[in-house]
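Trainee: just a sequence and a predicted model for now, questions to come.
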Amino acid sequence: MFEPLIAYQNVVRRGAKRAREQDLSKCLADSRRASRLSNPLSIPPSSPIMTSPFRLGQILKGKLSVYTITKQLHQSIWLANNRNKETVVIKSVGHFRLENERDVLKRFQDRAPLRPLIDEIEDPSDPPTLVLKYLDDDALRASTTKKLTRPEVIYVMRNVLEALKVLHEDGYVHTDVKPDNVLVNYGHGDIRFSDVKLGDCGSTVHRGSEHAKQGHLIGAPIFRSPEAQLRLGWNTATDIWSLGTMLISLLWGENWHIFKPDVPVDHEHYDLKILMKHHQFFGPFPLSYQEIAGGDTLTVLAYAMRGVPHEMMKPFQYISEREITKEDKAFILKIMKLDPRDRPTAKDLLEDEWFQTAEPLHGTITQHQFMGRSRGNAY
């Protein structure tokens, strides 16, 4: 298990920059802050472009209908009613992401289960404003309110994978797959959802773009792939890692996320601790990383792996069937490969036999019991 760690340490000794752990984590944190300032895929929280342009009761004129603002959900998101008193989502911000989302939806929404674009606002014309379909909830809130059944998890995963398959086959990367970007409508059958859509395509870019080649920081840190966390170049495989991380969150429920660190998001060790958790559950990082990462990155990986003592390793492959079905575990292990080149495609996953195993879970234990165990006494 620790041969890759020894090899990475040898790489460090042969010439990669040596640094203390706090220097490495500070470097990662500084890199994250710098990327947020320079990255057109992200919107700084304090940016003046986030100033609210609308007021409650304001009427917006679109190409297809007229909309009355009824509620503000976020600095850039509102609810509104159209002429037929149907609820829609209004999204408005003067930023690259909004126009990018419009273009992506126009290209893909007829072929993929993405939250569709309904209309564009013409008056006022500035800032650019989209009208999107309203859905009842998102998968994060739904799974926190009431744990999803196994058939519900499989239903959600199939729809998200269908969306990713269409995007990926055209070379596009969603970059922000996570439970709160999966929108759902409620139904009345055995599965509580009648519809599932993948939302927030504002950061969706082509795998050949400079954003991807230069490894721009993307998505939420706890759902971000190792290669994206390390700011290596990324491609469609980054979405597959995020999908697998989301699957784990949905199966366990309770708003629990396997890679969430025990420090606040603005802590300088936050990113390093996420890498340590990647190693703790799905490591070690394979030697093949030497083919895609430079010396400084290998130094970070060596320290991340060394920061997890042997007795704290919790290999996902050893989780018992009291905690997760063998089918779910096998499916997750196919997805959660640290080397992006080893991950299956969305098409591969849709053809997996896992989708034929939709019986409910039996005899599972809570995430608190799982997280409290170590390799020596849990498996």
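Mentor: Received the coordinates, thanks.
Trainee: CA only for contacts and neighbour counts going forward, please
Mentor: Fine.
Trainee: quick one, strands of the stretch 101-250 of the chain?
Mentor: Ranges of strands within the stretch 101-250 of the chain are 117-123, 129-133, 137-138, 172-173, 182-186, 193-198, 205-206, based on DSSP state E, counting those that start in this stretch.
Trainee: putting a second one here so we can go through both:
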Amino acid sequence: MSITSAERRSKDAIKARIKKIVQKRQSRRRCKLSDEELVLLALANSSDQWLMTAQIGEFAMSNSFFQKQAAQFLFGRTSLHASPQGIGSLPSRIESYLRTYGIPVHSKVDDENNKVYSMTAGAAYALLEGSYKKRSKATEKKLTTCPLLEIPIEIRMKIYHLVLKVSGFRLLVGTQSLSVYDDKITTWESRSQDALKMPPLNNFLALLSVNKQVYNEAMPEFYHENHFQFRDMGSMKNFLHNIGSERRKHMRNVSVSYYNLSAAAAGARLLAESDTLQKLTLTISATKDPAGHFTVNSSRRRFSSLTQIPGFSSMKRLRGVQQLVFNPRLEHDVVDAFLRPIITAPKPSKLSRKKKSNKRKRKHSELMSNHEAGQPAVKVSKIG
């Protein structure tokens, strides 16, 4: 029976709709269709024609964006140039798939005793469209629901603490790989200790990749519960810069060796952004010579005052540090006397900070008004 032009146009329209579905499921790197859907696509592409297994494979392989997946499916991960006999398991897979889902594909044995398959274009379109919608809904549901978020927030926070806290260890930053040292061993003694083994960071930090809400809840837990130790000021600067301001402000426990002075100013400035720093451990040696100049860690540089040491002016902005620890084996008295009274002082209250901010704004406004009026700024002092 010949096919009329109307029927041909109808089938062409159905094929176009099938192609549209496939394009939605296709990515640049790999085909998102399942192996069975590739078979259906081949049958739909040759609707009302009888195809042998080899012809189905040839169709899949002829489409470049199917090539990798089709090769694995048809040739069992062997070479693309494998013998056609390598697709011997395909018929049984097709039969099993068709029986499981009740797909209206017809099969018969041709004149040469080969099993061939056929499917109408309409049936193929209906099946692919249904499969696509079903998968889209499942993906949407998977993306919008997270079983972890069904747990009360109090229990979730306990889970975050158990997963993300490297209990009893220091995370050593600034080496080729992140090492972990026993926290019971002091910072200055740990040089002779072997790093203790722990699971790779990306294993337990994967929790932060679940979704945005879990990240926002769990990220602060990782930074304020762990002890970060830096090899020198350069590694601290790089780390604090890379994690960004949002993460920096959650760090509570930091140890750093005050070497690499060229990066000290930038590193200390970033560290001062932490709102929650509670413990700071410095490995530093600072001495004062008879001429009144200061040296740091046997550096050749001489500083006329401690404020000229790179990073110290930024360190002075820290407040509310509960513990300031130094290596007792190194000369640190001058640094201790300089930093401790300032950075261990209580943080100013929010009201006090607001008053200071308002005062600065008023002063700036007055200066701008005088400038616009062409009048010099006048300093007013009280006469007692």
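Mentor: Structure's in. What do you need? Just so it is clear, the model here is predicted, and its values are computed rather than measured.
Trainee: tm score of chain vs chain?
Mentor: Laid over one another, the chains give 0.22 as their TM-score (TM-score structural alignment, normalised by the length of the first structure), with 148 aligned residues with a Cα RMSD of 7.5 Å.
Trainee: want to try CSV for the strands of the stretch 101-250 of the first structure, with distance to Leu350 of the first structure and mean neighbour count as columns?
Mentor: CSV is the format used below for those (distance: least, Cα to Cα, whole Å; neighbours: other Cα atoms under 10 Å):
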stretch, distance to Leu350 of the first structure, mean neighbour count
strand 117-123, 26, 19
strand 129-133, 26, 21
strand 137-138, 22, 18
strand 172-173, 17, 23
strand 182-186, 17, 21
strand 193-198, 16, 21
strand 205-206, 22, 21
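Trainee: between those strands, which gets nearest to Trp78 of the first structure?
Mentor: Closest approach to Trp78 of the first structure among these (Cα to Cα): strand 129-133, 9.7 Å.
Trainee: so after the helix or strand where Pro220 of the second structure lies, what's the next helix or strand?
Mentor: Using DSSP states H and E, the element containing Pro220 of the second structure is helix 212-225. Next in sequence after helix 212-225 of the second structure, counting helices and strands by DSSP H and E, comes strand 227-230.
Trainee: next, the angle from the next helix or strand after that next one to helix 212-225.
Mentor: Sequence order places helix 233-248 as the next helix or strand after strand 227-230 of the second structure, per DSSP H and E. Interaxial angle, helix 233-248 of the second structure versus helix 212-225 (axes from the mean of the first three to the mean of the last three Cα atoms, to 10 degrees): 130 degrees.
Trainee: mind giving me the packing neighbours of the helix or strand following helix 233-248 of the second structure?
Mentor: Note on helix 233-248 of the second structure: by DSSP H and E, the next helix or strand toward the C-terminus is strand 253-257. Applying 3 or more Cα pairs under 8 Å, 6 or more residues apart in numbering; DSSP states H and E, we find strand 253-257 of the second structure packed against strand 227-230, helix 233-248, strand 279-283.
Trainee: which elements pack onto the longest one?
Mentor: Counting by 3+ Cα pairs under 8 Å, 6+ apart, the packing neighbours recorded for helix 233-248 of the second structure are strand 169-173, helix 212-225, strand 253-257, helix 264-271.
Trainee: how does it look with 10 Å?
Mentor: The contact analysis (3 or more Cα pairs under 10 Å, 6 or more residues apart in numbering; DSSP states H and E) places helix 233-248 of the second structure against strand 169-173, helix 212-225, strand 227-230, strand 253-257, helix 264-271.
Trainee: next, Ala6 of the second structure: secondary structure please.
Mentor: Here Ala6 of the second structure is recorded as helix under DSSP: H, G, I helix; E, B strand; the rest coil.
Trainee: sorry, back to before: need the helices and strands packed on helix 233-248 of the second structure in a markdown table (columns: distance to Gln72 of the second structure).
Mentor: Converted to a markdown table, these look like this (distance: least, Cα to Cα, whole Å):
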| stretch | distance to Gln72 of the second structure |
| --- | --- |
| strand 169-173 | 42 |
| helix 212-225 | 36 |
| strand 227-230 | 46 |
| strand 253-257 | 51 |
| helix 264-271 | 51 |
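Trainee: so which of these comes closest to Glu58 of the second structure?
Mentor: helix 212-225 (44.1 Å).
Trainee: what's the angle from that closest one to strand 253-257?
Mentor: Between the axes of helix 212-225 of the second structure and strand 253-257, defined by the same axes, to 10 degrees, the angle is 60 degrees.
Trainee: so which elements touch helix 212-225 of the second structure?
Mentor: Packing partners of helix 212-225 of the second structure (3+ Cα pairs under 10 Å, 6+ apart): helix 153-164, helix 233-248, strand 253-257.
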